[in-house]
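Enquirer: coords please:
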Amino acid sequence: MTAIDSATEPAAGPDATARTAPEILTDARDLVEPALREAATGLPDPMHRIAGYHFGWCDAEGRPASGDGGKALRPALVLLAAEAVGGTARAALPAAVAVELVHNFSLLHDDVMDGDTTRRHRPTAWSVFGPSPAVLAGDALLTLAFEVLASDGGPRAAEAGRMLGAAVQALVGGQAADLSFERRNDVGLDECTAMACGKTGALLGCCTALGALLGGAERARVDALLDFGADMGLAFQIADDLLGIWGDPAATGKPVHSDLRSRKKSLPVVAALTSGTDAGERLGALLAGEGPMTDATAARAADLVEAAGGRAWCEARAAELLNRSSAALDAAALREAPRRELTALARLAAHRDG
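Expert: Purely as a prediction, here's the structure:
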């Protein structure tokens, strides 16, 4: 019997009490991790070791460890969406594992492309094993995601595979746009928002849509939950971009002002650069410089982003997205307890501190 077959169902009846966001994530992690570990046993040995290190299951030498494996937000969205439309977590568990594999494929590749040396409070996989092995490990996770999803064999498995494939294409397109922005000084706010929708919003939208699909929902409800997840995903990216400038390193696991040090064209930065303010112009001149930023320069850049309204724009847009995502949940006619829990996760995504 596989971990998926033996999975227990969290209570989600009509009268079930809604859990807090931390409880939802803990329950999802407890349900998904055994199935995720089992799926990873199918990886080739070198890739299994790198993936195990990245997930926090082992140290660099392959010895068992208990590192931070992430929040399990995406699997939680899959499981909750399935329950919200009247299905079960068990029916959606392969999809929950698949989206977590896709997410971590993207993280392995992102760390290489961005040159980040820290993730989840430990050295990144590429900085330990080398860039090429880390890229190959990411490729292996991506392939495994589709194997897990196809292995379900249900009547909607093919449609689920197409849905996940489309999300990965959008994610890759968003990442490509993000990379191209590094070489440009004329990035517009609309195209930066579109990049974030692809890079982050597409996969979160896919999570809730996959859960609804495998929970047995009809197309209109699947589409409503796709809209919810996509809006939540953009709010999540806004929060991530704010943390990339002002986040506490103890919570984020990354240095303060990390995105500014790399001159990343994140949403608050682009909002500031396109604000037409004096602070925005001074920020543009500062970011156009060459060479590594000092602590003082990065702090000055953060002050200019705020003075130009970049932070305020992000906070207002996140609030708008939360309101819009709530309307999408209303349109989906969901069970009450999982609906409240989806709302709790959306609020957590938009207002998290790490």
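Enquirer: hey, let's count contacts and neighbours off CA atoms from now on
Expert: Will do.
Enquirer: where do the strands sit along this protein?
Expert: With DSSP state E, the ranges of strands along the chain come out as 118-119, 122-123.
Enquirer: same for the last one, what does it pack against?
Expert: Where contact means 3 or more Cα pairs under 8 Å, 6 or more residues apart in numbering; DSSP states H and E, strand 122-123 is not packed against any helix or strand.
Enquirer: who touches that strand?
Expert: 117, 253 (Cα atoms under 8 Å, 6 or more residues apart in numbering).
Enquirer: then the first one?
Expert: Among residues not part of strand 118-119, those counted as contacts by Cα under 8 Å, 6+ apart are 124, 253, 254.
Enquirer: quick check: the gap between the last one and residue 117.
Expert: This means residue 254. Taking Cα to Cα, to the nearest Å as the criterion, residue 254 is separated from residue 117 by 9 Å.
Enquirer: quick one: residue 261 and residue 293 touch, right?
Expert: Yes - distance between residue 261 and residue 293: 5.6 Å, which falls inside the contact criterion (Cα atoms under 8 Å).
Enquirer: these two: which is more packed in?
Expert: Set side by side, residue 261 and residue 293 show more neighbours around residue 261, with 21 against 17, by other Cα atoms under 10 Å.
Enquirer: now do the contacts for that one.
Expert: Applying Cα under 8 Å, 6+ apart, we find residue 261 in contact with 292, 293, 298.
Enquirer: now the other sequence, so there's something to compare against:
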Amino acid sequence: MSPGVEQVLTESRGAVLPALRAAVAAMPYPMRRIACYHFGWSDAFGSPVHTDSGKMVRSALALLCARAVGGDPTSAIPAAVAVELVHNFSLLHDDIMDGDRTRRHRGAAWTVFGVPAALLAGDALWALALRVLAAAPHADRSLPILTDALWWLMDGQSADADFPHRTEVTVAECEAMAAGKTGSIMGCACALGALLGGGTTGQIAALREMGEQLGLAFQLVDDLLGIWGDPGTTGKPGGDLVNRKKTLPVVAALNSGTAAGVELAAFYRGDRALTESEQTHAAHLIQSAGGRDWAQLEAERRLAEATTLLTRANPHPGAAEALATLATHLAHRDS
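Expert: Next up is the predicted model:
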């Protein structure tokens, strides 16, 4: 991570974390205990700890977009808190849906507290996000933006859960799933930041689209890391191939019309977890069928579109440079 990106994320976390902690502190105890564990603030017994609580990329986007439209970044703190709450609601549910037992280098919340409790904690986080925005300025405009993003997030998650049960999934369907699952919340973060920063309707729209494109680039890279990334670096178990997930590189390979794609399809018709050697071979087939190269090129294309949309928003120079630096990092990261 470049010093510029590290500084942007560190400054954002410093501004948002106190407000995020204060919001979570208002939750009923059973759900607050799970949320604090999930965020890395406490252990399973509620004792304070200092572990990885994530990069908080979405909250950084909200603050930067407020700056980009000439506003005070602190005005966007309610937006930053809300999108972090929604993002972490989705992580709590996603770990359960995918059966992932690890999150940020320790046990996922559902493995510690059980599935029902983790589900309820996730539900409480998105309800809390709505409460945070309802108490902030421009609630009449911000709440529809957030609820719309939630709608598309759940649509994307639904498609993601459905894909393993289908023999064929098109690239367009997979990209639509990623747009809902990841792009919607990043677009929401940018739109809310621009709104609370006092941006014009045109600026809000352009920055929202920028975030959506950036979200697709982010998901493409995430899917690449899910196959070729180091779990020790990503903090995730790397189970995409074990569970035969139809992620973007995989779907591109399956639809490639190549011999490697046909062989990969045979792997994906099975119903048991792939062995380590089978995972290695499946990764080789995805690469041979062009799935890896396609995902990398598509991430670059989405990044370029995001950069164009950023320029269209006529951002203040300092904020524009910081946003461009962060965007480039998100499309080229290794964790």
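Enquirer: tell me which residue of the first structure is furthest from the middle?
Expert: Most distant from the centre of the first structure: residue 278, at 33.9 Å, with distances by Cα atoms, centre = their mean.
Enquirer: need the contacts of residue 261 of the first structure in CSV (columns: distance to residue 320 of the first structure).
Expert: Output for the contacts of residue 261 of the first structure, formatted as CSV (distance: Cα to Cα, whole Å):
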residue, distance to residue 320 of the first structure
292, 36
293, 34
298, 29
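Enquirer: tell me which of these fall in helices.
Expert: Using DSSP state H, the members of the contacts of residue 261 of the first structure that fall within helices are residue 298.
Enquirer: what is the aligned counterpart of residue 34 of the first structure in the second structure?
Expert: Applying TM-score structural alignment, one finds that residue 34 of the first structure aligns to residue 18 in the second structure.
Enquirer: how close does that match get to residue 284 of the second structure?
Expert: Taking Cα to Cα as the measure, residue 18 of the second structure and residue 284 of the second structure are separated by 45 Å.
Enquirer: those two - which one has more neighbours?
Expert: Neighbours per residue (other Cα under 10 Å) separate residue 18 of the second structure from residue 284, with residue 284 holding more: 16 against 12.
Enquirer: how close does the closest residue to residue 40 of the first structure other than its chain neighbours sit to residue 210 of the first structure?
Expert: Excluding its sequence neighbours, the residue lying closest to residue 40 of the first structure (Cα to Cα, 6 or more residues apart in numbering) is residue 48, at 6.5 Å. Between residue 48 of the first structure and residue 210 of the first structure the computed distance is 26 Å (Cα to Cα).
Enquirer: neighbour-wise, which of the two wins?
Expert: Applying other Cα under 10 Å to residue 48 of the first structure and residue 210 shows that residue 210 carries more neighbours, namely 32 against 19.
Enquirer: ok, the counterpart of that one in the second structure - contacts?
Expert: For residue 210 of the first structure, the aligned position in the second structure is residue 192, judged by TM-score structural alignment. For residue 192 of the second structure, the contacting residues are 62, 76, 79, 142, 145, 204, taking Cα under 8 Å, 6+ apart as the criterion.
Enquirer: one more time with 7 Å
Expert: Shown in contact with residue 192 of the second structure (Cα atoms under 7 Å, 6 or more residues apart in numbering): 62, 79, 142.
Enquirer: need the counterpart of residue 249 of the second structure in the first structure.
Expert: Taking TM-score structural alignment as the alignment basis, one finds that residue 249 of the second structure is matched in the first structure by residue 268.
Enquirer: and the residue lying closest to its match once chain neighbours are set aside, how many residues sit next to it?
Expert: The spatial neighbour of residue 268 of the first structure that comes closest, neighbours along the chain excluded (Cα to Cα, 6+ apart), is residue 310 at 4.3 Å. A count of neighbours around residue 310 of the first structure, defined by other Cα under 10 Å, yields 24.
Enquirer: which position in the second structure aligns with residue 310 of the first structure?
Expert: With TM-score structural alignment as the criterion, the equivalent of residue 310 of the first structure in the second structure is residue 291.
Enquirer: surely its match meets residue 247?
Expert: No - with contacts counted by Cα atoms under 7 Å, residue 291 of the second structure stays clear of residue 247, the gap being 10.0 Å.
Enquirer: quick check: chain neighbours aside, which residue is closest to the residue nearest the centre of the first structure?
Expert: The residue at the geometric middle of the first structure, judged as the C-alpha nearest the mean C-alpha position with Cα atoms, centre = their mean, is residue 200 (5.7 Å). Spatially, and ignoring its direct neighbours in sequence, residue 200 of the first structure is nearest to residue 233 (5.6 Å; Cα to Cα, 6+ apart).
Enquirer: the one you found -> the second structure?
Expert: Structural alignment places residue 233 of the first structure opposite residue 215 in the second structure (criterion: TM-score structural alignment).
Enquirer: wait, isn't its match in contact with residue 183?
Expert: Yes - at 4.0 Å, residue 215 of the second structure counts as touching residue 183 under the criterion of Cα under 7 Å.
Enquirer: pretty sure the residue nearest to residue 268 of the first structure is touching residue 265, no?
Expert: No - using Cα under 7 Å as the test, residue 310 of the first structure is too far from residue 265 to be in contact (11.6 Å).
Enquirer: give me the common contacts of those two.
Expert: Counting by Cα under 7 Å, 6+ apart, no residue touches both residue 310 of the first structure and residue 265.
Enquirer: check contacts around the residue mapped onto residue 186 of the first structure from the second structure.
Expert: By TM-score structural alignment, residue 186 of the first structure lines up with residue 168 in the second structure. Residue 168 of the second structure makes contact with no residue under the criterion Cα under 7 Å, 6+ apart.
Enquirer: report how many residues lie close to residue 21 of the second structure.
Expert: Residues near residue 21 of the second structure, counting by other Cα under 10 Å, number 14.
Enquirer: with residue 354 of the first structure instead?
Expert: Here the number of neighbours of residue 354 of the first structure (other Cα under 10 Å) works out to 18.
Enquirer: surely it touches residue 252?
Expert: Yes - under the criterion of Cα under 7 Å, residue 354 of the first structure is in contact with residue 252, at a separation of 4.3 Å.
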